[in-house]
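Peer 1: show me the folded form of this:
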Amino acid sequence: MTFRQLYLVAAALTGFAFAHADATAQAYPAKPIRLIVTFAAGGSSDALARGLAKQLGEQMGASVVVENRPGAGGNIGSEVVAKGQGDGYLLLFGTIGTHGIGPALYQQLPFDPIKDFAPISLLHLLPNVLIVNNDLPVKSVRQLIDYAKANPGRVSFASAGNGSVSHLAGELFKMHTGTKLVHVPYKGGGAAMPDVMAGRVSIMFETSTNALAAARGGRVRALAVTGIERWKQAPELPTIAEAGVPGYRVDSWTGLLAPGSTPQAIVERLNAECVKAAKNPAYREQMAALGVEAVSSTPEEFRSFIVEEVAKWRKAIELSGAKID
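Peer 2: Okay, here's the model as predicted:
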């Protein structure tokens, strides 16, 4: 076979591959899509996932079925998707736990959080809020840092448990500010909040909806939010970064992922649907009612975000000494 003949064959095969991928994307979806959620039914993450499933289903004219697979810090559900068929009919409702803290916290995982997944888009962002007991003599982040440095080991911070977002947000704060705060872990944020209100623990990096309700009720004092920008539901609160801790950022987040073998054409189709959802006024309002901001990103931006998140939390975990297995 001549070089010209080989060239023509290669060109024909390439054209066929692109045509096949395009046809696959156009025919998709042809059956129900399974959305794996790594939390039990009834929680806040489950509510977010079901809201997304409904919105995507309406946009795509297909059924998006939520399937709850809780356990092992989200690793059970994540493994289902990591080892699943990449045909677009199996998706993961990923979170800061499954693709941020978890990969940095667990010593051994049955999957690679980067290589075994095809990131599609960020979906939701939710900051935590730095709250302090009303009797603590500080009214700003700067004052808190100065007070903690003047009283090393006397300022404590509550968390929802070892390895939780509220725990590692505190460890990251210590790392950025050089303060010596004492960690007091609880079995869930609900158990921790009463002790912060009563003054048995000094501060907490609590989920924004719970923290804001307590602060507006006068039971604690809110100093700042942990996210990259001010929270729309409490615009009067500065970010911790702008309040004097450059580079500090903690956003709880969710995102959509598929098995790593998923065709690019399907990834792009799903990404376009996520972008469309994030711009839908009714959907945005529904998500805001749940306390989160609906967002979107490109697949490439989401992949870079995950890599940065894992690196950030790995450093915080190494400094804190937190371990699971």
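Peer 1: use CA for all of it now, contacts and neighbours both
Peer 2: Fine.
Peer 1: now the helices for the stretch 1-150 of the chain?
Peer 2: With DSSP state H, counting those that start in this stretch as the criterion, the stretch 1-150 of the chain has helices at 3-27, 44-60, 75-82, 96, 102-105, 141-150.
Peer 1: mean neighbour count and distance to Tyr283 for these - can I get that in TSV?
Peer 2: Shown next, in TSV, are the helices of the stretch 1-150 of the chain (neighbours: other Cα atoms under 10 Å; distance: least, Cα to Cα, whole Å):
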stretch	mean neighbour count	distance to Tyr283
helix 3-27	12	25
helix 44-60	18	7
helix 75-82	22	25
helix 96	21	22
helix 102-105	23	29
helix 141-150	17	34
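Peer 1: and Ala158, which of these is closest to it?
Peer 2: Closest to Ala158 of these, according to Cα to Cα: helix 141-150, at 15.0 Å.
Peer 1: what lies in contact with the closest one?
Peer 2: Residues outside helix 141-150 that contact it (Cα atoms under 8 Å, 6 or more residues apart in numbering): 138, 154-155, 177, 179-181, 223-224, 240, 243-244.
Peer 1: with distance to Ala213 added, can I get the helices of the stretch 1-150 of the chain in a markdown table?
Peer 2: Shown next, in a markdown table, are these (distance: least, Cα to Cα, whole Å):
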| stretch | distance to Ala213 |
| --- | --- |
| helix 3-27 | 45 |
| helix 44-60 | 16 |
| helix 75-82 | 32 |
| helix 96 | 23 |
| helix 102-105 | 28 |
| helix 141-150 | 20 |
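Peer 1: quick one, which of the ones you listed is nearest to Glu318?
Peer 2: Closest approach to Glu318 among the helices of the stretch 1-150 of the chain (Cα to Cα): helix 102-105, 8.9 Å.
Peer 1: quick one: list the elements packing against that closest one.
Peer 2: helix 299-320 (3 or more Cα pairs under 8 Å, 6 or more residues apart in numbering; DSSP states H and E).
Peer 1: so which residues make contact with the helix it packs on?
Peer 2: 99-101, 103-105, 114, 118-122, 163, 168, 171-172, 175, 267-268, 271, 323.
Peer 1: just give the nearest non-adjacent residue to the residue most central in space within the chain, would you?
Peer 2: Nearest to the mean C-alpha position of the chain, by Cα atoms, centre = their mean, lies Trp253 at 2.3 Å. Spatially, and ignoring its direct neighbours in sequence, Trp253 is nearest to Leu125 (4.6 Å; Cα to Cα, 6 or more residues apart in numbering).
Peer 1: now the other sequence, so there's something to compare against:
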Amino acid sequence: MAGSTRRGVMVLGVLAVGGRALAQDSRNPESRYPERSVTLVVPAAPGGGGDFTARLLGEALTRSLGQPFVVENRVGGSGNVASAAVARAAPDGYTLLLAYSGTHVANPALFPNLAWDPVRSFAPVALVLRAPHVIVVRKDLPARTLGELAEYARRSPGRLNYASSGAGTIQHIGGEQFARLVGAPMVHVPYRGAGPAMNDLVAGNIDLMITTPPAVAGLVRDGSVRALAMAGPVRHPLLPDVPTTAEAGFPGFELEAWFAVYAPAGTPQPAVERLSATIGRVVATPEFRRRCEESGTYAAYMDPAELAAFTVSELARWSGLIQRLGIQAE
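Peer 2: Presented below is the predicted three-dimensional model:
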């Protein structure tokens, strides 16, 4: 009888502990996050760098967390449509933004009265990767180094032109920044997309362009264009013989884009932290790093606190740069 009583007490104790756990679990649904599919909104059309990054990350998170991470391409408004949609979404962790630096920290200085704020409207989750840029010139331009390009620009102020994929883009900002750095004006020629701009560079109609290594690696190898410097802290594996701007004598000039995940402001912190930790593990895998390298980018993780501070500093840097250079969007 005593044994039966003890067994009954033990069963009741287990049930009580289980009941408390279930009650706590029901009060904190984010502890089970995610329980259904998650939408990863990207401000880019299918096929671009942002889309590639979103799908690469989404596939890895689907495997790691056991729920589908579905990429939703929201184009329009220079990326502002996607950012506004996520800022308005329910703060439950099931709608996320894969933000591009050109949208997240440059647009606030380019577009007045945005429907979203890069700091107040979002909860930082994780930095995912960085995308370095390279300075390339037409093959017959009489400049084989960055120093020679700067000297050529100074000797003929306003003669050099440079292409971008549109006004207010990172190529536009980088071109004006370089012109200011060398102390010689250059003519900005905006295109509707990087493809037409690159075609004109190859044809010799444009002197200079700042772009990503994958876009020009083949053209550099076959001699169609000439790469002068990587606008980043390290050389790039696709262009190992191309020096960095610092190595070329211009340590003050770096131009890197980045991609990071943000959730709507107010998203429960446990969900944010679990997602961020999972992204950190994904970004550290050799497979993720290899695929990033093949695309011309490199994996780079920051946790929520680090990304929050980074966002504020990048916002100040890009806003100040855009204002000093007088950059305006189309």
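Peer 1: what about His188 of structure 2, which helix or strand?
Peer 2: Using DSSP states H and E, His188 of structure 2 sits in strand 187-190.
Peer 1: same for that strand, what does it pack against?
Peer 2: Checking 3+ Cα pairs under 8 Å, 6+ apart, strand 187-190 of structure 2 ends up next to strand 161-164, helix 170-182.
Peer 1: in CSV, list those along with distance to Gly50 of structure 2.
Peer 2: Converted to CSV, these look like this (distance: least, Cα to Cα, whole Å):
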stretch, distance to Gly50 of structure 2
strand 161-164, 18
helix 170-182, 14
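Peer 1: turn those into a markdown table, columns for mean neighbour count and distance to Ile322 of structure 2.
Peer 2: A markdown table is the format used below for those (neighbours: other Cα under 10 Å; distance: least, Cα to Cα, whole Å):
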| stretch | mean neighbour count | distance to Ile322 of structure 2 |
| --- | --- | --- |
| strand 161-164 | 24 | 15 |
| helix 170-182 | 21 | 7 |
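Peer 1: aligned partner of Val42 of structure 2 in structure 1?
Peer 2: In structure 1, the residue paired with Val42 of structure 2 is Val37, using TM-score structural alignment.
Peer 1: equivalent analysis for Leu129 of structure 2, please.
Peer 2: Aligning on TM-score structural alignment places Leu129 of structure 2 opposite His124 in structure 1.
Peer 1: quick one: what's aligned to Gly163 of structure 1 in structure 2?
Peer 2: Under the alignment (TM-score structural alignment), Gly163 of structure 1 pairs with Gly168 of structure 2.
Peer 1: same deal with Leu56 of structure 1?
Peer 2: Counting by TM-score structural alignment, Leu56 of structure 1 lines up with Leu61 in structure 2.
Peer 1: so what's that match up against?
Peer 2: 67-69, 278-279, 282.
Peer 1: one more time with 10 Å
Peer 2: By Cα atoms under 10 Å, 6 or more residues apart in numbering, Leu61 of structure 2 lies in contact with 38, 55, 67-69, 275, 278-279, 281-282.
Peer 1: one step back: name the nearest residue to the match of Leu129 of structure 2, ignoring sequence neighbours.
Peer 2: Per Cα to Cα, 6+ apart, closest to His124 of structure 1 is Ala294, 4.8 Å.
Peer 1: assign the counterpart of the one you found in structure 2 to helix, strand or coil.
Peer 2: The equivalent of Ala294 of structure 1 in structure 2 is Ala299 (alignment by TM-score structural alignment). At Ala299 of structure 2 the chain is in strand, as set by DSSP: H, G, I helix; E, B strand; the rest coil.
Peer 1: tell me which element Ala329 of structure 2 is part of?
Peer 2: Going by DSSP H and E, Ala329 of structure 2 is not in any helix or strand.
Peer 1: show me where the stretch 101-250 of structure 1 has its strands.
Peer 2: For the stretch 101-250 of structure 1, strands defined by DSSP state E, counting those that start in this stretch occupy the ranges 117-132, 156-159, 182-185, 203-207, 221-225.
Peer 1: mean offset of whatever helix or strand comes next after the last one relative to structure 2 (after superposition)
Peer 2: Scanning forward in sequence from strand 221-225 of structure 1, with DSSP H and E defining helices and strands, the next element found is strand 251-259. Using mean Cα distance after the TM-score superposition for structure 1, strand 251-259 of structure 1 ends up 0.9 Å from its aligned counterpart in structure 2, as a mean over the superposed pairs.
Peer 1: which residue numbers in structure 2 go with strand 251-259 of structure 1?
Peer 2: Aligned using TM-score structural alignment, strand 251-259 of structure 1 spans residues 256-264 in structure 2.
Peer 1: what's stretch 194-206 of structure 2 aligned against in structure 1?
Peer 2: Aligned using TM-score structural alignment, stretch 194-206 of structure 2 spans residues 189-201 in structure 1.
Peer 1: what residues does that stretch touch?
Peer 2: For stretch 189-201 of structure 1, the external contacting residues (Cα under 10 Å, 6+ apart) are 131-136, 154-161, 164, 166, 182-186, 202-207, 210-211, 214-215, 218-221.
Peer 1: go again with 7 Å.
Peer 2: 133, 156-160, 186, 202-203, 219-220 (Cα atoms under 7 Å, 6 or more residues apart in numbering).
Peer 1: could you single out the nearest of those residues to Asn68 of structure 1?
Peer 2: Distance to Asn68 of structure 1 across those (Cα to Cα) is lowest for Ala160, with 22.1 Å.
Peer 1: what lines up with Arg235 of structure 2 in structure 1?
Peer 2: By TM-score structural alignment, Arg235 of structure 2 lines up with Arg230 in structure 1.
Peer 1: my guess is that match meets Pro238, correct?
Peer 2: Yes: the pair Arg230 of structure 1 / Pro238 is scored as a contact, 6.0 Å apart, by Cα atoms under 7 Å.
Peer 1: thank you, goodbye.
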